[in-house]
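Visitor: Give me a 3D structure for the following:
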Amino acid sequence: MESISGTIYDKLEEGQKALEQTEWTLARDCFQSVVRQEEIPEAFELLGRAAWWLDDASTALEAREKAYKLYRERGDSRCAARVAIALAYDYHSFRGEYAISNGWSRRAQRLLEDVELSPEHGWVKEWDGNVAIEVEHDPETALRLGSEAVEIAKKLNDFDLEMMGIALEGLAMVCAGHVDAGMQRLDEAATASIAGEISELEVAVNVCCYLITACERVQDYNRAVQWCYNVKKTTSGGTYPLMFFLCQIHYTSVLIWRGDWDEAEELLIEASESLMTTRPAHAAEGMVRRADLYRRRGRFDEAAALLKKAGKKPFRMLGANFQLLAKAALAYDRGQLETAESLAERYLENTPSECRVVLPQGLEILALARVELGELNTASETANELRSIAEFIGTEPLHASACFVEGMLCLGTANYKGACKKFERAVELFEKNENPFQASRARVGLARSLHHLNRKKPALHVLHSALETFNKLGALPEEKRAKTVLKKIKSIPSGQTDGLTPDTFTGREMEILCEMARGKSNPEIASDLFISVRTVERHVSNIYAKLGISGRSARADAITYVHKNGLLKNQNIQSGSPN
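Guide: So this is what the prediction gives:
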């Protein structure tokens, strides 16, 4: 740097001032002017930074790789390591190429082995901790790395690194289920960011993104609303589009939760399409959220197309597991229950048990699919696991989700009083936390339970309330289900089943009907009765036809008929079974 000419030095200084004032284009032009005259590693490094803010991927990567090479030729391992850390992020963010990203991170670590303790030692740990959370779902490793980054920052008196490490610690704690302790760390780091104590802009915004991500994971949307407002205010204005669009994607989760679906859709389209060509790995998150919103609105084909795209390179690195979860939810809404069950199981298998906060959504889909498949024993085990996590994490929305699943399980076992209590609690908690969609789903379950208890008037009241919300949101699949329940309540007096008697069924049909009521699946019934699964399915079809039932609730309705008419008890007496 000391040997460069005055003209080049002036241009380099002009570019640095432009960076400080967030004038990214001017900064890029200045640094490009410098490197055209002389290959200076510092100028290439700064050019990479300016291009990064402009989402100019090719320039950023080329400039940083050149800076790395020149630093290595100079024998400056620390500066080369710093650039290597930036390249690890670039290949992760721009290209979605995890192997290359990992390679740059490992190079940074190797280069720093013989370097005196420096901020770069902390930043490489922070980056690896970020990967542990985002890609590997390993909060224990992320927590360790965050703590090590904080210790390095304290020794070096590096405030930015300290706050970033504290934020990583907080996110890792939340993901492991230690919500209160984790949120305290995240609130502290985010406050330092908003207060202007953090000097680097990207660090300030990343700290807030960690906090909002944690809020999403545990559905603490009241806290998320407060921070989203501040982060949006900080990143609006067009000078740093990456941070604005990433925050916009996170903000849509709040909008979807609160029922502002039209605004959420507009923001997701804008953000994901803006990031599509430059930051595909981050665009994948927006694509999956958008697909999930389309699913809720009954736009199944559009949702499936987006999820298919999100499952391909270069998007799938960040979106793979959450894309799997969204596919499970889509299959469930389409009535493809076996597929939904299989996809939810795969999602849970791919998620380490230590990362508790991302398990509930998969457990909910799995439990609901099993209830509707009549696999009541395994559904009960899944519901218990969901309840255990909800109790451990302690947030009200997770308690509400657990209550909803338990209500559906009670419906499947004809425990209508228990179902009423569970659905009423779910409605109360979802309403308290301002989620009209989930509250209305719980109301439909409550209406079904009330109807079975011969309380037709209150059943119709809560059902009409749910229908009004679904119509307002444009939640067509749930509106259709609610209308089916409404038709059933209006057309069939409570406590009756179209005058059917047990004699309506053949002996084998009655046997299968009772096995269904015991919570056995079709394959289990086939195994117990020494017949094929196809034969069981044919008998089940005949049972549904005689009962005049169809659709996703048909199995639950058939089980309800068994319990209402005491058929299970009668069969046990006839067979001589004490049970």
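Visitor: all contacts plus neighbour counts: C-alpha atoms, from now on.
Guide: Noted.
Visitor: Report the next helix or strand after whichever strand or helix holds A224 in sequence order.
Guide: Following DSSP states H and E, one finds A224 within helix 221-235. Using DSSP H and E, the helix or strand that follows helix 221-235 in sequence is helix 241-258.
Visitor: Counting by contacts, list what that following helix packs against.
Guide: Using 3 or more CA pairs under 8 Å, 6 or more residues apart in numbering; DSSP states H and E, the elements in contact with helix 241-258 are helix 201-217, helix 221-235, helix 261-276, helix 280-296, helix 436-452.
Visitor: So which other helices or strands are in contact with the second one?
Guide: Counting contacts by 3+ CA pairs under 8 Å, 6+ apart, helix 221-235 packs against helix 201-217, helix 241-258.
Visitor: how far off helix 201-217 does it point, in degrees?
Guide: Using axes from the mean of the first three to the mean of the last three CA atoms, to 10 degrees, the inter-axis angle of helix 221-235 relative to helix 201-217 is 160 degrees.
Visitor: What residues sit buried inside helix 221-235?
Guide: Y221, R223, A224, V225, W227, C228, V231, K232, T234, T235 (16 or more other CA atoms under 10 Å).
Visitor: how many neighbours does N350 have?
Guide: 14 (other CA atoms under 10 Å).
Visitor: before we move on, what about the one 10 residues further on?
Guide: P360 sits with 24 neighbouring residues when counted by other CA under 10 Å.
Visitor: To compare against the first, here's the next sequence to fold:
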Amino acid sequence: MTISASLDQGRAAFAEHRWGAAFEELSRADHERGLDPVDLERLSTTTLLLGRDAEGIDLATRAHEAYLEAEDAAGAARIATWIGIYLMGKGDDARGNGWLARARRIADSTGTAAESSAALLLVAAALDDLYAGEPGRAARTFAEAFGIAERVHDRDATALAQLGQGQARLMLGDAVAGLALLDEAMVAVTAGEISPVASGVVYCSVINTCHLAFDVRRAQQWTIALDRWCGDRPEMVMFSGQCQVHRAELYRLHGAWADAVTAARVAQDRARLGDWTGSFGAWYQEGEVQRLRGDFDAAELAFHRAAESGYPAQPGLALLRLAQGRSRLASSSIDEAAAEADPSTRRALLAAVVEIDLAVRDLAAARRAADELTAAAAVTEIPMLRAVAAGCEAAVRLEEGDARGALPALRAAWALWQELDAPYEAARCRVLAAQAARALGDDASAVMDLEAAREVFDALGAVPDVLRVDELARRSPGSRSTPLTAREVEVVRLVAEGKTNRAIAGQLYLSEKTVDRHLSNVFAKLGISSRAAATAYAYEHALM
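Guide: Down below sits the predicted model:
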């Protein structure tokens, strides 16, 4: 095969998004004679998309040096900027800042290069402001970058500047303008106007931002688009794990928890293959499902793996501590996370702040957090944010002794969660409604709400919530009381299902000795001596 044939086929494969073939042919052409700067850049992009991170950066460095040798300062500054942005995104700040400094030096050395690379450099500077909690300054810099990018027809920089402006606007509380800018950035991506790496960055950043803004409908629409984009590029590793993370988050919200874990584990596999963009979410999403299922050891492991990526595993880890009975640690960790977060991320933490503050009896702090959520929801029509705010308002009102005032907020929250097809959150509203009804003396409504919530929790496999509902039901004036603890009830229920002690131990992550002890306590409390009698008791007392 001639050199020109390898190069031609490599370029064709690149244009057709056949990354494996592009890598093979361009690498062959590079080995035979060497590539010019543009083709080296293509090979670098291909290598990065295949998940070969270090090799891709080395090739980008070679492309940068080739541009310098060709006295193409504009090309050298542009690729240096991209290397810097890429490394900063990975958390390699020292090397990233070094490359950005080099890009600025090269751009400053010639007016032509300065004009063509200024937009990307301004995007990088604005990102620093955004991550430093300066959204106002970031918005102005992104706007300046957008103006330059439009003038020099740099479509990548244009899309990234729009993305950044949207994120900054959301952080400043202007959800309508922010989300509109995100949608506009996505138009360039879906139209195929920008490069593969820039497309992936915009896709994943927009979906992440939509989740932070509680706009689950937009997140779902763009996740479907990202899924299609990744599907059209089956060899691509980078961004493919992040796509699975977004799928997992939506599955979890909609109650498909087994599918959520499957998607999270696919994302973990993609992370091992080289997609570092999804490494945090891959483990965090699994941790959330395991926490909700009551498998606290698995959740602990997953959250720690998520934190290894450099991002705090919050609010999941704080809520896990609360479920483990370590409420003070839960409170300190969520307070620290909320204090350090940017405004958008802080809003995503506030529901957990309310739940944990109520658990530690800090009613004043819970009220402040609920009021902050209510204020944020008042300026937007985003259903999920309104549902979260209404649920938190109701929970605080209940603790303040205003059960009657809590009911309208609960009805609104439940209706919104139903509309969003979020069964777990809707069921939690039913539990709060039962508590409010009981406080108002309406025991019949309380029993009805608890039974409806328990049915949902049981179907989802939300064991801690099932046990909590059972405990609330036992306290109900109209319910049959039982002397058994929540764990003993769980053991009796599994005995009634015909499970052996070994099977029960495996399902509850206990030792067989511990299960034996629980069963002995059950027999002693109930005055029975057989598993058949325990089964009969379970059915007689509606424990099944």
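Visitor: would you turn the helices and strands packed on helix 221-235 of structure 1 into TSV with mean neighbour count?
Guide: Shown next, in TSV, are those (neighbours: other CA atoms under 10 Å):
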stretch	mean neighbour count
helix 201-217	22
helix 241-258	22
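Visitor: Identify whichever of those lies nearest to L473 of structure 1.
Guide: helix 241-258 (9.9 Å; CA to CA).
Visitor: List the contacts of the helix holding A224 of structure 1.
Guide: 194, 205, 208, 211-212, 215-216, 241, 243-244, 247-248, 251, 254, 257, 433 (CA atoms under 8 Å, 6 or more residues apart in numbering).
Visitor: and the two most separated of those?
Guide: Greatest spatial distance in those: P241 and N433, 31.0 Å, computed using CA to CA.
Visitor: Run through the residues that contact the most centrally placed residue in structure 1.
Guide: Centroid-nearest residue in structure 1: F322, 5.8 Å away (criterion: CA atoms, centre = their mean). Residues in contact with F322 of structure 1 (CA under 8 Å, 6+ apart) are V288, Y347.
Visitor: one more time with 10 Å, if that's ok
Guide: With contacts defined as CA atoms under 10 Å, 6 or more residues apart in numbering, F322 of structure 1 is in contact with A284, E285, V288, R289, L307, A310, G311, R316, A328, Y347, V358, G362.
Visitor: Out of the residues you listed, grab the one that's most surrounded.
Guide: Within the contacts of F322 of structure 1, neighbour counts (other CA under 10 Å) peak at A284, which reaches 32 neighbours.
Visitor: Which residue is the nearest non-sequential neighbour of the aligned residue in structure 2 for that residue?
Guide: Aligning on TM-score structural alignment places A284 of structure 1 opposite F280 in structure 2. Leaving aside its sequence neighbours, F280 of structure 2 sits nearest to A306 (CA to CA, 6 or more residues apart in numbering; 4.6 Å).
Visitor: Alignment lookup: the one you found to structure 1.
Guide: So, by TM-score structural alignment, A306 of structure 2 is matched to A310.
Visitor: Run through the residues that contact that match.
Guide: A310 of structure 1 neighbours (CA under 10 Å, 6+ apart): 280-281, 283-288, 291, 304, 316-320, 322-324.
Visitor: let's go with 7 Å and repeat that
Guide: When contacts are counted by CA atoms under 7 Å, 6 or more residues apart in numbering, A310 of structure 1 touches A284, M287, V288, R316, G319, Q323.
Visitor: Same question for W19 of structure 2.
Guide: By CA under 7 Å, 6+ apart, the neighbours of W19 of structure 2 are A13, T46, E235, M236.
Visitor: what does the last one align to in structure 1?
Guide: For M236 of structure 2, the aligned position in structure 1 is Y240, judged by TM-score structural alignment.
Visitor: Mind listing what's buried along the helix or strand where E115 of structure 2 lies?
Guide: Using DSSP H and E, E115 of structure 2 sits within helix 111-131. Judged by neighbour count using 16+ other CA under 10 Å, the buried positions of helix 111-131 of structure 2 are 113-127, 129-130.
Visitor: now that helix, how far from the centre of its chain.
Guide: When distances are taken as CA atoms, centre = their mean, to the nearest Å, helix 111-131 of structure 2 is centred 28 Å away from the chain's centroid.
Visitor: chain center to the helix or strand just after it: distance?
Guide: Downstream of helix 111-131 of structure 2, the first helix or strand assigned by DSSP H and E is helix 135-152. How far helix 135-152 of structure 2 lies from its chain's middle: 28 Å, per CA atoms, centre = their mean.
Visitor: Helix 135-152 of structure 2 vs helix 111-131, what angle?
Guide: Using the same axes, to 10 degrees: helix 135-152 of structure 2 against helix 111-131 is 150 degrees.
Visitor: that older thread, just put the helices and strands packed on helix 221-235 of structure 1 in JSON lines and tack on distance to D557 of structure 1.
Guide: Putting those into JSON lines (distance: least, CA to CA, whole Å) gives the following:
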{"stretch": "helix 201-217", "distance to D557 of structure 1": "35"}
{"stretch": "helix 241-258", "distance to D557 of structure 1": "31"}
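Visitor: Quick check: which of the ones you listed is nearest to G177 of structure 1?
Guide: With CA to CA as the criterion, G177 of structure 1 lies closest to helix 201-217 of those, at 9.9 Å.
Visitor: what stretch of structure 1 does stretch 429-441 of structure 2 fall on?
Guide: Aligned using TM-score structural alignment, stretch 429-441 of structure 2 spans residues 442-454 in structure 1.
Visitor: ditto for stretch 171-183 of structure 2
Guide: Stretch 171-183 of structure 2 maps onto residues 175-187 of structure 1, going by TM-score structural alignment.
Visitor: do the same with stretch 203-222 of structure 2
Guide: Aligned using TM-score structural alignment, stretch 203-222 of structure 2 spans residues 208-227 in structure 1.
Visitor: Could you work out the end-to-end span of the matching stretch for me?
Guide: Chord length of stretch 208-227 of structure 1, first to last residue, is 7 Å (CA to CA, to the nearest Å).
Visitor: Equivalent analysis for stretch 304-311 of structure 2, please.
Guide: Stretch 304-311 of structure 2 has an end-to-end distance of 10 Å (CA to CA).
Visitor: got the contact list for stretch 124-141 of structure 1?
Guide: By CA under 7 Å, 6+ apart, stretch 124-141 of structure 1 touches 85, 105, 142, 145-146, 149, 165, 172-173, 175-176, 318, 351-352, 355.
Visitor: Which of these fall in helices?
Guide: I85, S105, A142, L145, G146, A149, G165, A172, M173, C175, L318 (DSSP state H).
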